[in-house]
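Colleague: sequence and predicted model, in that order:
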Amino acid sequence: MTRGLLHHLSGRVVIVGSGLAGLAAALTLAPEPVVLVTRAGLGAESSSGWAQGGIAAGIGEGDSTALHVADTLAAGDGLCDPDAVAAILGDAKTAIAALERFGVRFDRGPDGAFAFGLEAAHSRRRILHVEGDGSGAAIMRALVERVRKTPSIEVLERLEARRLLVSNNRLRGLACAGPAGTLILPTNRVILATGGLGGLYAATTNPSGNHGQGIMLAARAGAILSDMEFVQFHPTALDSPRRPLALVSEAVRGEGAILLNERRERFLSATPGAELAPRDVVARAIGAEIARGGRVFVDARKALGERFAARFPLIAALCQEAGIDPAHDLIPVRPAVHYHMGGVATDLKGRSSVEGLWVAGEAACTGLHGANRLASNSLLEATVMGMRAANDIAGISAGPIATASVHNMPPEAELSAVREIATRDLSVVRDAAGLERAIGALLPLVQSGGPSADPALVALAVAIFGRLREESRGAHARSDFRQTNPEPVRRQMTFDQVIEASRHFATRPLARTA
């Protein structure tokens, strides 16, 4: 294998990932020289580009940051960090203005004012869209175009980050694998913006290769992880053979569409919020219908009818691909992994517990989302925290860069074994028996050092955090602990602590399902 030390890029800020958080950070840092490392093409394989719902921003008439904060805290089920919520949502106006400077054109009404949409658990219409339900793709196109035109940003495509090089809890470099073999980027300033972990599951709306790489890199470097158990299942993924699953945005229900089972019963009608209840509530309700052998459908015929294709052109095209006309047909849906609330613990500057390592976007855990993300807060957080991390780094000199090297470069990740375990045991509803079964199966994979080791590490953290949380809260539902404990507790652990806890559970007699 060829090994290369990229001396000519030494000391530059390195951003890993080309989703919204990574691109926002790179553009905010301009004209400081930046290296942007992306496993695929620039902006490709990014959940940001697949987002339909848009960006939540409490900046419209009759709305406010305070109301947006209240809705976010309610959805987070007691685990939000109030300071993080206030700070990040309070930056919404600044973030939207920055995106417009970067070339994003938000949808506006005939009067020229922003056109706001409504989504689940929001008390106001505060969702900004771009080109209707193609918001994520349109935002990413604008930012990718701006990055391509920014000479201070060096883009290294089809290069995968495999290890952070750390000495005495200080970053020293980044080891990457690409067509030329192993490449070392000497740097003491890295932003991880690698996205989520949906690829650990068979049913996901995320790019199938996204298995929590940023979390894995940070954890192996010694960073603290937080709230790893909270995996959000979007309730309404289009139930079709396509993989990853296409999304039927919550915004469709925001426009009045309802949910029916195969008996044409509106099974959520008695639930507070009905179809616009928090995502975890809706996902479990749909999961229960499917578990009994039923099916679930979005019915937009009355609410939208012939207007569906104009209001949601992307979803209409996805439905058409599956042989469904949403103006006249019911749309079959099922829950699928959509977003991870946990991740690498960071402060409000994006700093992790490792010196020189910042994390932004879905790979990070700021405390904004708590136990359950409020719809469309994720693109806002990605923008705000990408910019905050960049602004923090801009005030830090690179200083001397120590020589870094890597031994035993890990192989390319293989997901099939881990995906089977996570899909079976770390799903919408969990119990001690399944969680301990997952721990017992994942720990040997992590310790093997083989192709499954890195994705297994991320899934193992989800399992351990989930096993230790003996309650049901937000997106973490336990069939053997259905209650929500009176005192909300957030948990943080390092990789070594996860392994220690895993050994404890892996050597116990397997728990029985309650």
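Modeller: Done, it's in.
Colleague: alpha carbons only for contacts and neighbour counts from here, please
Modeller: Will do.
Colleague: so which strand or helix has the nearest residue to Phe267 once chain neighbours are set aside?
Modeller: Closest residue to Phe267 apart from its sequence neighbours, by C-alpha to C-alpha, 6 or more residues apart in numbering: Leu260 at 6.5 Å. Secondary structure from DSSP states H and E places Leu260 in strand 258-261.
Colleague: check Leu460 too.
Modeller: helix 453-468.
Colleague: which strands or helices does the helix or strand following that helix pack on?
Modeller: Once the chain leaves helix 453-468, the next helix or strand it forms, by DSSP H and E, is strand 477-478. For strand 477-478, the packing partners by 3 or more C-alpha pairs under 8 Å, 6 or more residues apart in numbering; DSSP states H and E come out as strand 429-430.
Colleague: Arg125 touches Leu118, doesn't it?
Modeller: Yes: applying C-alpha atoms under 8 Å as the test, Arg125 and Leu118 come out as touching, 4.3 Å apart.
Colleague: just want to know which of those two has more residues nearby.
Modeller: Neighbour count, other C-alpha atoms under 10 Å: between Arg125 and Leu118, Leu118 has more, with 23 against 19.
Colleague: list the contacts for the more buried one?
Modeller: By C-alpha atoms under 8 Å, 6 or more residues apart in numbering, the residues touching Leu118 are Arg124, Arg125, Arg126, Ile127, Ala251, Gly254, Glu255.
Colleague: surely Ile224 and Gln497 touch.
Modeller: No: the pair Ile224 / Gln497 is not scored as a contact, 9.7 Å apart, by C-alpha under 8 Å.
Colleague: picking that back up, most neighbours among the contacts of Leu118, which one is it?
Modeller: For those, neighbours tallied by other C-alpha under 10 Å; top is Arg126, 26 neighbours.
Colleague: can you tell me how far that residue is from Ala221?
Modeller: 39 Å (C-alpha to C-alpha, to the nearest Å).
Colleague: also Asp425?
Modeller: In terms of C-alpha to C-alpha, Asp425 sits 27 Å off from Ala221.
Colleague: is it fair to say Ile185 lies in a strand?
Modeller: Let me fix one detail, which is that residue 185 is Leu and not Ile. Yes: using DSSP: H, G, I helix; E, B strand; the rest coil, the assignment for Leu185 is a strand.
Colleague: and for it, the neighbour number?
Modeller: 28.
Colleague: isn't it up against Gly173?
Modeller: Yes: between Leu185 and Gly173 there is a contact under C-alpha under 8 Å: 5.5 Å.
Colleague: hmm, back to that, in helices, which of the contacts of Leu118 fall?
Modeller: Ala251, Gly254 (DSSP state H).
Colleague: want to try TSV for the contacts of Leu118, with distance to Gly78 as columns?
Modeller: Putting the contacts of Leu118 into TSV (distance: C-alpha to C-alpha, whole Å) gives the following:
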residue	distance to Gly78
Arg124	21
Arg125	24
Arg126	23
Ile127	23
Ala251	25
Gly254	25
Glu255	28
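Colleague: another structure for you, compare them:
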Amino acid sequence: MNVVVVGAGIAGMTAALHAHEAGHTVTLVTKGEVGEGCTPLAQGGIAGGYGPDDSPAAHADDTLTAGAGLGDRPAVETLVAASSARIAELIARGVAFDRAADGSLQRGREAAHSHARILHAGGDATGAAIATALTAAVRRAGIAPVERAMLTGLTVADGTVRGVELLHDGHPTVRTADAVILATGGDGQLYDHTTNPAGVTGDGIAVALAAGAAVADLEFVQFHPTVLASGPAFLISEAVRGEGAVLLDADGRRFVFDSHPDGELAPRDVVARAIAAQAARQDVPVRLDATMLGAATLARRFPTIDRVTRERGFDWSRDPLPVTPAAHYLMGGVVTDLDGRTTIRGLYAVGEVARTGVHGANRLASNSLLEGAVFGARAAAALAAPWPTGVHPGPTTPRATATPAPEPAATTGTPPFARRALQQLMWDEVGLHRTARGLERALGTIRGWIIAQQPPQSARDHEDAHLLHVAEATAAAALARRISVGAHHRADAEPAAPATARPPILETV
């Protein structure tokens, strides 16, 4: 089978390697170069290193709790059941996870985890270690990557994917395929403040939407609580709080306990909103205090953070760091079954671009790398199986039957489009705090920009088009979900629905 994998992070490279090892002909396409993207930036680690008191069942419970009751249990159980095998595979491919003095794997704890089960490499360089090892494995396997190739569309005939449309080194091209695996990541560049690199512009979601694939849960955008509030966005890993660092307001008070009994180790959505609200009240950044850990521990345990903060003029062993939330991870995406199949025959999605049901309304820390490894391998294995008939991939939990939200028309007199204007609009109205009025304003403005769009020519044009269409779908989904749950916070929320209820899948928005 001729397989095109689009995206070269942990999900894409895992899928490509497994497909190649199964005898398929694999083309690995990446927007930049192999080993770039979000995977090498992941600091926190990978969940699934179970100790003697821990278990996959406990990990599943923590994942479902963090997801605010909206995770799909079968997907979560699939994730945790495969965690040990996928971690063992990463070790076999050359990932050197940190070890204790006795040679055992060193485990850390992060927010909303009941046990220390997070494996790290190089202290806070886990993603970089994984990306390096998988890149080497891809090259050893002889999988020749197509680099600097942006995904601009899917070719679909008779309900079946036939290939991908690319802009390769500025030139339009089409690559035919028997199957396409999307592993393009999320849409962090929708927001003015984000931990995502510049190329994360929602390409996979946008082309899947255009082709008619089902999407869901785009309103669930996770904002990482602690990004350095000085200079370009730089994430301060949640593992720092897991080691004992605390969040302080301008008066030196640990304010997060006002919002949750777990304080700094509460789920990310809770901590991020608490930080944003506190900073707004006192008009100064919140501070992350890790001074109690000492200079030697900080340099050993978090060498990357230690280096970057010192380069920016901070000595975090002596003074707390100013931090702010930033868009970090998309829980929703292209709807898949447990083998990565989408609602278009032959099209698969894995990693952050996919809505597997694992994350519910809020991702548990350090489940993202694990998800990419687990579902990347499962999608590759599913290539050899017949495509199911009469089965609609997607969530297995019950669904709500709420009345659809009204459709705001395009705003008259829409200001000229600029990517920065879109990012600021999304931050202001489709960010940490949302209201119907703000979402309607955002939708009207976005639709005005879409109407005024010219056919894209350059890679930048295509990125802008993708961002606009994913922004429209995200704002519409946020407007339709009138309750507050997980990462989706409505200041004008209606009474909460039962925790297991979900709105219908959005086929196209």
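Modeller: Cool, got the structure. Here the structure is a predicted model, which means the values were calculated and not measured.
Colleague: for the counterpart of His211 of structure 1 in structure 2, what are its contacts?
Modeller: Taking TM-score structural alignment for the superposition, His211 of structure 1 sits opposite Thr201 in structure 2. Residues counted as contacts of Thr201 of structure 2 (C-alpha under 8 Å, 6+ apart) are Gly186, Asp187, Gly188, Gln189, Leu190, Glu463, Asp464, His466, Leu467.
Colleague: shared with structure 1, which of those residues?
Modeller: Mapped onto structure 1 and checked by both residues aligned by TM-score structural alignment, their matches' C-alpha atoms under 8 Å, the contacts of Thr201 of structure 2 keep the contacts Gly186, Asp187, Gly188, Gln189, Leu190, Leu467.
Colleague: show me what the fourth one aligns to in structure 1.
Modeller: Gln189 of structure 2 maps onto Gly199 of structure 1 when the alignment is built from TM-score structural alignment.
Colleague: map the residue nearest to Phe267 of structure 1 across to structure 2 for me.
Modeller: In structure 2, Leu260 of structure 1 lands on Leu248 (TM-score structural alignment).
Colleague: tally of neighbours for its match?
Modeller: 22.
Colleague: ok, now how distant is it from Ala299 of structure 2?
Modeller: 22 Å.
Colleague: hmm, who's touching whatever helix or strand comes next after the strand holding Leu260 of structure 1?
Modeller: Reading on from strand 258-261 of structure 1 to the C-terminus, the next helix or strand found by DSSP H and E is helix 279-291. Helix 279-291 of structure 1 is contacted from outside by 120, 232-236, 261, 268, 275-276, 295-296, 334-335, 372, 428-429, 474-475, using C-alpha under 8 Å, 6+ apart.
Colleague: please check these and keep the buried ones.
Modeller: 120, 232-236, 261, 268, 275-276, 295-296, 334-335, 372, 428-429, 474-475 (16 or more other C-alpha atoms under 10 Å).
Colleague: just the helices in the stretch 401-514 of structure 1 please.
Modeller: Using DSSP state H, counting those that start in this stretch, the helices of the stretch 401-514 of structure 1 run over residues 416-425, 432-448, 453-468, 495-506.
Colleague: and of these, who's closest to Ala84 of structure 1?
Modeller: Among these, the nearest to Ala84 of structure 1 by C-alpha to C-alpha is helix 453-468 (21.6 Å).
Colleague: how about the closest one, aligned to which bit of structure 2?
Modeller: Counting by TM-score structural alignment, helix 453-468 of structure 1 sits on residues 465-480 of structure 2.
Colleague: quick check: the matching stretch compared with structure 1, mean distance?
Modeller: Here the mean offset of stretch 465-480 of structure 2 against structure 1 after fitting is 1.0 Å, by mean C-alpha distance after the TM-score superposition for structure 1.
Colleague: just how off-centre is that stretch within its chain?
Modeller: The chain centre lies 16 Å from the centre of stretch 465-480 of structure 2; the measure is C-alpha atoms, centre = their mean, to the nearest Å.
Colleague: try stretch 63-76 of structure 1
Modeller: 20 Å.
Colleague: quick one: contacts of that stretch?
Modeller: Against stretch 63-76 of structure 1 from outside (C-alpha under 8 Å, 6+ apart): 57-59, 80, 82, 85-86, 89-90, 121-124, 126, 278, 368-374, 474.
Colleague: which residues are contacting the helix holding Leu460 of structure 1?
Modeller: 197, 200, 211-213, 215-216, 227-230, 413-415, 418, 422, 426, 431-432, 435-436, 438-439, 442-443, 445-447, 476, 491, 495, 498, 501-502.
Colleague: and the helices in structure 2?
Modeller: Under DSSP H, structure 2 gives helices at 10-21, 56-66, 73-81, 83-92, 126-140, 203-211, 238-242, 268-282, 295-301, 303-311, 368-382, 419-429, 436-452, 459-480.
Colleague: average gap between the shortest one and structure 1?
Modeller: What it means is helix 238-242 of structure 2. Relative to structure 1, helix 238-242 of structure 2 is 0.5 Å off (mean C-alpha distance after the TM-score superposition for structure 1).
Colleague: the fourth one too?
Modeller: Helix 83-92 of structure 2 differs from its equivalent in structure 1 by a mean of 1.0 Å after superposition (mean C-alpha distance after the TM-score superposition for structure 1).
Colleague: against structure 1, where does that helix fall?
Modeller: Counting by TM-score structural alignment, helix 83-92 of structure 2 corresponds to residues 92-101.
Colleague: can you list contacts of the matching stretch?
Modeller: Contacts of stretch 92-101 of structure 1 (C-alpha under 8 Å, 6+ apart): Ala57, Gly58, Ile59, Phe106, Leu380, Thr383, Val384.
Colleague: let's see it at 7 Å
Modeller: Here stretch 92-101 of structure 1 makes contact (C-alpha atoms under 7 Å, 6 or more residues apart in numbering) with Ala57, Ile59, Leu380, Thr383, Val384.
Colleague: count the neighbours of the equivalent of the last one over in structure 2 for me.
Modeller: Meaning Val384 of structure 1. Residue pairing (TM-score structural alignment): Val384 of structure 1 is matched to Val374 of structure 2. Applying other C-alpha under 10 Å, we find 28 residues neighbouring Val374 of structure 2.
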